[in-house]
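Asks: when you get a sec, could you give me coordinates for this:
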Amino acid sequence: MGINRLSIGIQSFQQQKLEALGRIHNGDEAVRAAGMARQAGFDNFNLDLMHGLPDQSLDDALSDLRQAIALKPTHLSWYQLTLEPNTVFWNQPPALPEDDTLWDIQEAGQALLAEHGYAQYEVSAYAQPGRPARHNLNYWSFGDFIGIGAGAHGKLSHPDGRIVRTWKTRAPKDYLNPAKSFQAGAKELTNEELPFEFLMNALRLTEGVEAKLYAERTGLALSSLDEGRREAEQSGLMQVEPSRLAATDRGQLFLNDLLQKFLS
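Replies: Next up is the predicted model:
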């Protein structure tokens, strides 16, 4: 077993933005990390970058993106900042860009990435030809994966049809205690939860997935999606394509609205 791909969490190259995010590295260190990865023999690496940061302008966002592209990664994960519960930003919201600015950043960024050969294959993922992340494709198509390490999450499909999400203990010290279980918890997904769980992942892919994969991965009949699918198609959020489950461009922009149609 070996490692043939690295992912480097840069987020931004601008000191002010990094400090606002609570990051302890600087832009020069980010550039150096990417260079070290290449020198170590990794020609296949991803850079994580964020946009929609506090007080970020269109020029700021495109400057970050150009610097990332200049490092010639094979893959770029370009995420918009979202405010999550139980975080500092949630409790003390920063001044984020206006919606019009966010829209301009998204459109200009996608065009810049396409110009440099990065094809979008998922809401926030862009890759050079032949370089989409196999982990991402497995994850977004509701495949199984094993979480290894402190706080890692996993998903396992059992022969009896059960689908279970697992998570490991977060504290590294627990791994030194032979009496402590590494697995902190597990949750079996119910038939009511499965449609949303599957589509929450699959509809992030720009091409969606083959419709038959739904039954293969969940054990449920495709017809269990009929009502939500019909509403989504009528709203212009899902493609009218019997053999595929895929969002329209509008559906990807309003993914939360689309997914609401499949909540039990």
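Asks: rest of the way, CA atoms for contacts and neighbours
Replies: Will do.
Asks: and the contacts of stretch 38-51?
Replies: 4-12, 37, 61, 64-65, 68, 73-81, 105, 131 (Cα atoms under 8 Å, 6 or more residues apart in numbering).
Asks: mind giving me the PyMOL command for buried ones among the residues you listed?
Replies: The following PyMOL line selects those of those that are buried, judged by 16 or more other Cα atoms under 10 Å:
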select buried, resi 7+8+10+11+12+37+61+64+65+68+73+74+75+76+77+78+79+105
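Asks: can you tell me which of the contacts of stretch 38-51 are in strands?
Replies: Leu6, Ser7, Ile8, Gly9, Ile10, Gln11, His75, Leu76, Ser77, Trp78, Tyr79, Gln80 (DSSP state E).
Asks: for these, give me a markdown table that also has distance to Ser264.
Replies: Listed next are those as a markdown table, based on distance: Cα to Cα, whole Å:
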| residue | distance to Ser264 |
| --- | --- |
| Leu6 | 38 |
| Ser7 | 36 |
| Ile8 | 37 |
| Gly9 | 36 |
| Ile10 | 38 |
| Gln11 | 35 |
| His75 | 36 |
| Leu76 | 34 |
| Ser77 | 31 |
| Trp78 | 31 |
| Tyr79 | 28 |
| Gln80 | 28 |
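Asks: here's the other one to compare against:
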Amino acid sequence: MSLTTPPLSLYVHLPWCVRKCPYCDFNSHEGRGALPFDTYIDALLADLDYDLPLAWGRNVHSVFFGGGTPSLFPPEYIDRFLQQASSRLRFVPGCEITLETNPGTAEHGRFELYRQAGVNRLSFGIQSFDDGCLKRLGRIHDSGEAEAAVKLAQDAGFDNFNLDLMYALPQQTLAMAEHDLELAFALQPTHVSHYQLTLEPNTVFAARPPQGIPDDDASWDMQEHCQGLLAAAGYAQYEVSAYAQPGRQCLHNLNYWQYGDYLGIGAGAHGKLTLGAEQTVLRRWKTKHPTQYLVQAGHAGAIGGDDRVEPARRPFEYMLNALRLVEGFSLAAFEARTGLARSAIAAQLDAATAQGWLEVDGDRVRPTELGRRFTNDVVELFLVDDGSDDANVDPAGPNLAQRVMVDHAK
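Replies: The predicted model follows:
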């Protein structure tokens, strides 16, 4: 079998935020004083130029500005980056271009200018419409500002946007989680990311857990109830934490889950590329701290690490992504994206099927409802100890490292 080059996306990390949230384990840094917008855009372009030989001649199907808080960057800087990036890479017609935004940084007039720059999809970090929950989460906005920000974007012509909501929050009840969704539905988003608060290592919440976090049973009740509400409102679940109206799935994140390729530029960004000539998969990540990144961008010193994913590890990586999708994957896609024959995973598929975790129907492999509850156990079946040192490798790229999910699955 040989590797087939998959679609290519571009991930751009903008690392600064107004205030670090106590649950956040992303590479985000509180902005102190004037932020170096010009210098950082120059660094991003130098970083992109350094990586371009890995993607010569390929089309870009989606762009995602993640952070941090990308909406801290004024529209003219997003515009300059997109103009320069699209002169280096071929953006397909209708290329999905998403900007993450914090309601606390929304300003009148900015959304119109983001649209003019080429942004055609927004992801709002709402988290909750309950002011008490927002305060306990350390968010800088309140529910009124959240609603106002979304309406400003709609007035500017944005008709494709995600609302990011969390459940199992400190002191949150089932009724409060339901109310969050009711208020979200009233704003008519095309996409909802709905995921459980988790206490990630090296965060304030991990060191000092807040009082009143719902227990596992209460959290599961919230998840099941909210899934029913989302379905009834016309939002089909297509990934563990992602729900969308028909035809409005996030194409960028689908590419992650389908083991597609992505260039990752910016401080701490991760990329994954299929190198056809070498018949290997390369993971590359950039140095995390913005100060060091600004100095090194465009040079080898900005590379935090390169890891060639050997064939023995590819089934695990593939499943870590693909088994998050409700529709699962096709065996033909597995062969194309990993360069391995389907026989390489036959024993694991048999074991997972026997446990009731997966169902195999011809070429299609889907997780069952039970399998979706025990995704980690299913994925572990495909983990092979090949003797490599994975301590410094993020096998999920920019997306699964976050709340088991890579959200940026928004």
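Asks: can you give me the TM-score here?
Replies: The TM-score (TM-score structural alignment, normalised by the length of structure 1) is 0.93; 264 aligned residues with a Cα RMSD of 1.7 Å.
Asks: Asn202 of structure 2 - how many residues pack around it?
Replies: Asn202 of structure 2: 12 surrounding residues under other Cα atoms under 10 Å.
Asks: who are the contact partners of the alignment partner in structure 1 of Ala236 of structure 2?
Replies: Using TM-score structural alignment, the partner of Ala236 of structure 2 in structure 1 is Ala119. For Ala119 of structure 1, the contact set (Cα under 8 Å, 6+ apart) comprises Leu113, Tyr126, Ala127, Gln128, Pro129.
Asks: Glu335 of structure 2 -> structure 1?
Replies: In structure 1, Glu335 of structure 2 lands on Ala215 (TM-score structural alignment).
Asks: and the residue in structure 1 sticking out farthest from the centre, how far from Ala150 of structure 1?
Replies: Residue farthest from the centre of structure 1, counting by Cα atoms, centre = their mean, is Ala179 at 34.9 Å. According to Cα to Cα, to the nearest Å, Ala179 of structure 1 stands 16 Å off from Ala150 of structure 1.
Asks: run the chain-centre distance for the strand ranked longest in structure 2.
Replies: For structure 2, the longest strand by residue count, based on DSSP E, is strand 90-101. Strand 90-101 of structure 2 has its C-alpha centroid displaced from the chain centroid by 15 Å (Cα atoms, centre = their mean, to the nearest Å).
Asks: what span of structure 1 is that strand aligned with?
Replies: Using TM-score structural alignment, strand 90-101 of structure 2 finds no match anywhere in structure 1.
Asks: what about the helix or strand just after that strand, distance to the chain center?
Replies: Toward the C-terminal end, the helix or strand that comes next after strand 90-101 of structure 2 (DSSP states H and E) is helix 110-117. The chain centre lies 22 Å from the centre of helix 110-117 of structure 2; the measure is Cα atoms, centre = their mean.
Asks: by neighbours, which of the contacts of Ala119 of structure 1 wins?
Replies: Tyr126 (24 neighbours).
Asks: picking that back up, who are the packing partners of the host helix or strand of the match of Glu335 of structure 2?
Replies: Using DSSP H and E, Ala215 of structure 1 sits within helix 212-218. Applying 3 or more Cα pairs under 8 Å, 6 or more residues apart in numbering; DSSP states H and E, one finds that helix 212-218 of structure 1 contacts helix 194-202.
Asks: circling back to that earlier point, find me whatever residue is spatially closest to the match of Glu335 of structure 2, sequence neighbours aside.
Replies: Ala221 (5.6 Å; Cα to Cα, 6 or more residues apart in numbering).
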